[in-house]
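[1] Structural data only, the sequence is not supplied:
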């Protein structure tokens, strides 16, 4: 897998997580633990994308 393909895949996952976070935040009683986990996962993906882009 090329770096560009991997970054694109990560960007898609990042967008999916962002959508999931948005849906959870708009629920009447959001699950704060779930939100925290999703936000951490989203941050790790963002950091991995940044790392790949600086190496490229």
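    All right, it came through fine. Everything numeric here is computed off the predicted structure, so don't read it as measured data.
[2] contacts, neighbours, all on C-alpha from now
    Fine.
[3] separation between the residue sitting furthest away from the middle of the chain and residue 46?
    Most distant from the centre of the chain: residue 28, at 23.0 Å, with distances by C-alpha atoms, centre = their mean. Residue 28 is 28 Å from residue 46, where distance means C-alpha to C-alpha, to the nearest Å.
[4] Against that first model, consider the following:
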């Protein structure tokens, strides 16, 4: 898998997690810890995307 396609896949996963976080926040029955875990996963993906994107510039 090329770096470009890997980045695209990470971005898709990040967008999917964004939607999941938004949906969870709208649902009154969703546990706050579950939302926090989704946000952590989203942040890890964002950091990975940023790191890989930065590597492409050098």
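    Perfect, thanks for sending it. Here the structure is a predicted model, which means the values were calculated and not measured.
[5] overall similarity of the pair, as a TM-score.
    Once superposed, chain against chain, the TM-score is 0.94 (TM-score structural alignment, normalised by the length of the first structure); 56 aligned residues with a C-alpha RMSD of 0.8 Å.
[6] who's in contact with the residue farthest from the centre of the first structure?
    Shown in contact with residue 28 of the first structure (C-alpha atoms under 8 Å, 6 or more residues apart in numbering): no residues.
[7] what does residue 25 of the first structure give?
    Contacts of residue 25 of the first structure by C-alpha under 8 Å, 6+ apart are residue 35.
[8] Recalculate using a threshold of 10 Å.
    Residues in contact with residue 25 of the first structure (C-alpha atoms under 10 Å, 6 or more residues apart in numbering) are 19, 31, 32, 35.
[9] What's the first one aligned with over in the second structure?
    The reference is to residue 19 of the first structure. Using TM-score structural alignment, the partner of residue 19 of the first structure in the second structure is residue 19.
[10] what number of residues lie near its match?
    Neighbours of residue 19 of the second structure under the rule other C-alpha atoms under 10 Å: 12.
[11] Give me the buried positions along the helix or strand where it lies.
    Following DSSP states H and E, one finds residue 19 of the second structure within helix 3-26. Of all the residues in helix 3-26 of the second structure, those buried under the rule 16 or more other C-alpha atoms under 10 Å are 7, 10, 11, 13, 14, 17, 18, 20, 21, 24.
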